[in-house]
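>>> Just need the structure, nothing else, for what follows:
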Amino acid sequence: MVKIALADRVLPDARPANWLDRYAPDWLKPYGKLARWDRPIGWWLLLWPCWWSAALAAIAGGQGWPNLWHLVLFMIGAIAMRGAGCTYNDIVDRDLDAGVERTRMRPIPSGAVTSRQAVLFLVCQALLGLVVLLQFNRFTVLLGIGSLVTVAVYPFMKRVTDWPQLFLGFAFSWGAFLGWSAVFGRLDWAPVLVYFAAILWTIGYDTIYALQDKEDDALIGIRSTARLFGDRSRAAIAGFDAGAIVLLAVAFALAGAGSVAFAGLVVAAVHITWQLVTLDPENPENCLFRFKANSHTGWIVFAGLVLDALIRFSGVL
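This is a model prediction of the structure:
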């Protein structure tokens, strides 16, 4: 009965009307929350570098639409591997999560899922991710396996450095390599620059996310860029986001993107500026809303790239 009650609780950063809490059977809810199925923002943020890179590869290859099969595979892989990463993170952080108000009701610290059950669930998600990865060429498969190093070290970084957001960027931006290599079977400077741009973007949006927990984090010794920057957080985030926009612009130029892609980048910059101007670092709800708004940033950049390719190469527009 206790586990069912815990499973029924909507976690603080999930939407009250999310599909998992409304429709999933009770036995599935704790596992869905462990994988963050009730909070899709995470897998969208993991997916965007993949889709940006795939769309940029379509431009460089003189195509219209990016490979739709690749886009579907990247989405399935992002959902599976984001879930696996969150499960792994929660296994590692189960004691720390119990000491933070926003995370103490997560499935493992609340007792809704045991550590053993979480490990088995982690394996299932990782196997699904492997099946997806094996659909690509050999070079991409090897690249994808290489990302596991960044995933493995990330949960420990908040204990040893003020820059865990940087290590999250290493992991969450890896798709910038895969979207390009899935098309060409190699890497070039354009996807490398998208990777570094996505790292800067990740540091920016995850610093906004970490602002929610800075007081609890200080009490239990969790380190973050939000604590590091303190009152200078807004300026620091602006610097990282500006760097991301510049690197994306250079990547677009190297891949031969046209004016529509750059227009999309300008709109994305305006959207990011709105986030920063309206950000209230002392208001957790405000921070969470601005953090989630970065999914819109991803859509804007992607839409600009796709429209640019369609106008120039496919004759669809």
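
>>> For the rest of this, base every contact and every neighbour count on C-alpha atoms.
OK.

>>> so after the host helix or strand of Phe262, what's the next helix or strand?
If you go by DSSP states H and E, Phe262 is part of helix 259-278. Proceeding N to C from helix 259-278, the next assigned helix or strand is helix 284-292, under DSSP H and E.

>>> so which helix or strand takes in Ile79?
Using DSSP H and E, Ile79 falls in helix 68-92.

>>> got the buried residues for the helix holding Phe262?
260-266, 268-269, 271-272, 275-276 (16 or more other CA atoms under 10 Å).

>>> want to throw these into CSV with distance to Thr225?
Putting those into CSV (distance: CA to CA, whole Å) gives the following:
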residue, distance to Thr225
Val260, 34
Ala261, 31
Phe262, 30
Ala263, 31
Gly264, 29
Leu265, 26
Val266, 26
Ala268, 23
Ala269, 22
His271, 22
Ile272, 18
Gln275, 18
Leu276, 16
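
>>> Now for Ser233: which residues touch it?
207, 226 (CA atoms under 8 Å, 6 or more residues apart in numbering).

>>> Can you tell me the SS state at it?
Per DSSP: H, G, I helix; E, B strand; the rest coil, the local secondary structure of Ser233 is helix.

>>> Could you check how far it is from Ile208?
8 Å (CA to CA, to the nearest Å).

>>> what do those two both touch?
If you check Ser233 and Ile208 against CA under 8 Å, 6+ apart, the residues they both contact are Ala226.

>>> Tell me who's in contact with Trp163.
157, 223-225.

>>> that older thread, from the buried residues of helix 259-278, pick the one nearest Ala24.
Gln275 (33.1 Å; CA to CA).

>>> ok, that closest one touching Arg290?
Yes - in this structure, Gln275 is within contact of Arg290 by CA atoms under 8 Å, at 5.6 Å.

>>> export the contacts of Trp163 to JSON lines and tack on neighbour count and secondary structure?
Formatted as JSON lines, those follow (neighbours: other CA atoms under 10 Å; DSSP: H, G, I helix; E, B strand; the rest coil):
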{"residue": "Met157", "neighbour count": "18", "secondary structure": "helix"}
{"residue": "Arg223", "neighbour count": "21", "secondary structure": "coil"}
{"residue": "Ser224", "neighbour count": "27", "secondary structure": "coil"}
{"residue": "Thr225", "neighbour count": "25", "secondary structure": "helix"}
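
>>> how long is stretch 178-189 from one end to the other?
13 Å.

>>> Please compute how far it lies from its chain's middle.
20 Å (CA atoms, centre = their mean, to the nearest Å).

>>> For the comparison step, fold the sequence that follows:
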Amino acid sequence: MQRPAPTQTVSDAPKGNWVDRLAPAPWRPWLRLSRADRPIGTWLLLLPCWWGVGLAMIVDRPAWVDLWIVAVCALGAVVMRGAGCTWNDITDRDFDAQVARTRSRPLPSGQVTLRGAFAWLGAQLAVGALALFTLNVAAVVLGVASLALVAVYPFAKRFTWWPQVFLGLAFNWGALLAFAAHGGTLHPAAALAYAAGIAWTLFYDTIYAHQDTEDDALIGVKSTARLFGADTPRWLLTFAAVAVLFLALAAAAARPTPVQAALVTVGIAGFAAHLWWQMRRFDPDDNGRLLALFRSNRDAGLWVALFLAAAGLA
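Next up, the predicted model:
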């Protein structure tokens, strides 16, 4: 079979994304393999890291190293999200070839070979390791430990109806890592923020998974969207409530001053309002809306990160 040209687009990427418009043609398959054409996943991996930095500044105090942690987390989110997506596509290449939304991705469409995908995975992991090793020992240990979660996640949908839990465990690990990078220790506030992030991931990835329920049923892939079915709105409300509750508990555990508490309250209230807005607009039969709601979670998480940072600096 003739390999498609590198200029071929991916059907589930945003139309007119920067990779399709601006990246040199030979780079495009590799950037698509890392999902650089859809940055929402990078944001969702990065934001819990920034939550951890903000909470660390409230618990302790701001330090110049926090600027470096913020930058390292941003670089790490780009390359580790890319590595995770590459690994996911390697393990799911046969499934992706059977799903309309994913069969145009670089591996199933033939834009990238399996050997090339493994080489690209190694390159991204190497860059991530270099960034991680600039942090303290506690952060390095936590970063290495996270690789087990990343490795397991693509297989979760084969053996559990709750693969979103495994995604949440992996995607929110940065809340622990970034907090530890600040002072070398962990704190109940970081653990509670991690739990909040897991509930948030269950919320947004259940919305996302509803795009593929029919194809997933045909090929035997499990998800919370398939498990919940028509009962999804009640579950979304539960996940949203748990996420907001644990964020509030994380803030309280950080023992903020009155000014800091007021700022954090605004951040959590905005987060809660955004999740409520998403639930009101949820329609499992409208894939365009499902994708838009999923992507809007960048704004929900960023709102929390900004107000935690403001509180830490107050």
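
>>> coming back round to it: report all helices and strands that the helix or strand just after the helix holding Ile79 of structure 1 contacts.
Downstream of helix 68-92 of structure 1, the next assigned helix or strand under DSSP H and E is helix 94-97. Applying 3 or more CA pairs under 8 Å, 6 or more residues apart in numbering; DSSP states H and E, one finds that helix 94-97 of structure 1 contacts helix 107-110.

>>> Against structure 2, what's the mean shift for the helix it packs on, could you check?
Its matched residues in structure 2 lie on average 0.4 Å from helix 107-110 of structure 1 after superposition (mean CA distance after the TM-score superposition for structure 1).

>>> which of the residues in the helix or strand just after that helix are buried?
Going down the chain from helix 107-110 of structure 1, the next helix or strand is helix 115-133, by DSSP H and E. Within helix 115-133 of structure 1, the residues that qualify as buried are 115, 118, 121-122, 125-126, 128-130, 132-133, counting by 16+ other CA under 10 Å.

>>> what's the average distance of helix 115-133 of structure 1 to structure 2?
Relative to structure 2, helix 115-133 of structure 1 is 0.3 Å off (mean CA distance after the TM-score superposition for structure 1).

>>> and that helix, which stretch of structure 2?
Using TM-score structural alignment, helix 115-133 of structure 1 lines up with residues 114-132 of structure 2.

>>> Give me the distance between the two termini of stretch 28-40 of structure 2.
The first-to-last residue distance of stretch 28-40 of structure 2 comes to 18 Å (CA to CA).

>>> What are the contacting residues of it?
With CA under 8 Å, 6+ apart, stretch 28-40 of structure 2 has contacts from 6-7, 10, 13-14, 17-20, 41, 81-86, 89, 105-107, 111-112, 117, 120, 295, 298.

>>> What subset of these is buried?
Burial by neighbour count, judged by 16+ other CA under 10 Å, picks out 6-7, 10, 13, 19-20, 41, 81-86, 89, 105-107, 111-112, 117, 120, 295, 298 from the contacts of stretch 28-40 of structure 2.

>>> one step back: which of the contacts of Trp163 of structure 1 are still contacts in structure 2?
Mapped onto structure 2 and checked by both residues aligned by TM-score structural alignment, their matches' CA atoms under 8 Å, the contacts of Trp163 of structure 1 keep the contacts 157, 223-225.

>>> List the contacts of stretch 95-102 of structure 1.
In contact with stretch 95-102 of structure 1 (CA under 8 Å, 6+ apart) are residues 11-13, 90, 103-106, 109-110, 213, 216-217, 220.

>>> Tell me the gap between that stretch and the middle of its chain.
On CA atoms, centre = their mean, the centre of stretch 95-102 of structure 1 falls 22 Å from the chain's centre.

>>> looking at structure 2, where would I find the counterpart of it?
Going by TM-score structural alignment, stretch 95-102 of structure 1 sits over residues 94-101 in structure 2.

>>> start to end distance for that stretch?
Start-to-end, stretch 94-101 of structure 2 (CA to CA) is 13 Å.

>>> Also stretch 30-38 of structure 2?
Terminal residues of stretch 30-38 of structure 2 are spaced 13 Å apart (CA to CA).

>>> what do you get for stretch 152-167 of structure 1?
For stretch 152-167 of structure 1, the end-to-end distance is 10 Å (CA to CA).

>>> what number of residues lie near Gly144 of structure 1?
Residues near Gly144 of structure 1, counting by other CA atoms under 10 Å, number 19.

>>> Just list the residues touching it, thanks.
Contacts of Gly144 of structure 1 (CA under 8 Å, 6+ apart): 133, 174, 178.

>>> again, only using 10 Å
With contact set as CA atoms under 10 Å, 6 or more residues apart in numbering, Gly144 of structure 1 has these partners: 129-130, 133-134, 136, 138, 174-175, 177-178.

>>> which among those end up buried?
Counted by 16+ other CA under 10 Å, the contacts of Gly144 of structure 1 give 129-130, 133, 136, 174-175, 177-178 as buried.

>>> Just the closest of the residues you listed to Gly304 of structure 1, please.
Gly175 (18.5 Å).

>>> So which bit of structure 1 is the strand or helix carrying Thr42 of structure 2 matched to?
For Thr42 of structure 2, the host element (DSSP H and E) is helix 40-59. Aligning helix 40-59 of structure 2 against structure 1 (TM-score structural alignment) gives residues 41-60.

>>> average gap between that stretch and structure 2?
Stretch 41-60 of structure 1 sits 0.6 Å off on average (mean CA distance after the TM-score superposition for structure 1).

>>> How far does that stretch sit from its chain's centre?
11 Å.

>>> now stretch 161-168 of structure 2
Taking mean C-alpha positions (CA atoms, centre = their mean), stretch 161-168 of structure 2 and its chain are 12 Å apart.

>>> Correct me if wrong: Phe289 of structure 1 contacts Tyr209.
Yes - with contact defined as CA atoms under 10 Å, Phe289 of structure 1 and Tyr209 form a contacting pair (9.2 Å).

>>> who has more neighbours, these two?
Just comparing Phe289 of structure 1 and Tyr209: by other CA under 10 Å the higher neighbour count belongs to Tyr209, 21 against 15.

>>> which SSE is the more buried one in?
Assigning secondary structure by DSSP H and E places Tyr209 of structure 1 in helix 189-210.

>>> residue range for that helix in structure 2?
Using TM-score structural alignment, helix 189-210 of structure 1 pairs with 188-209 in structure 2.
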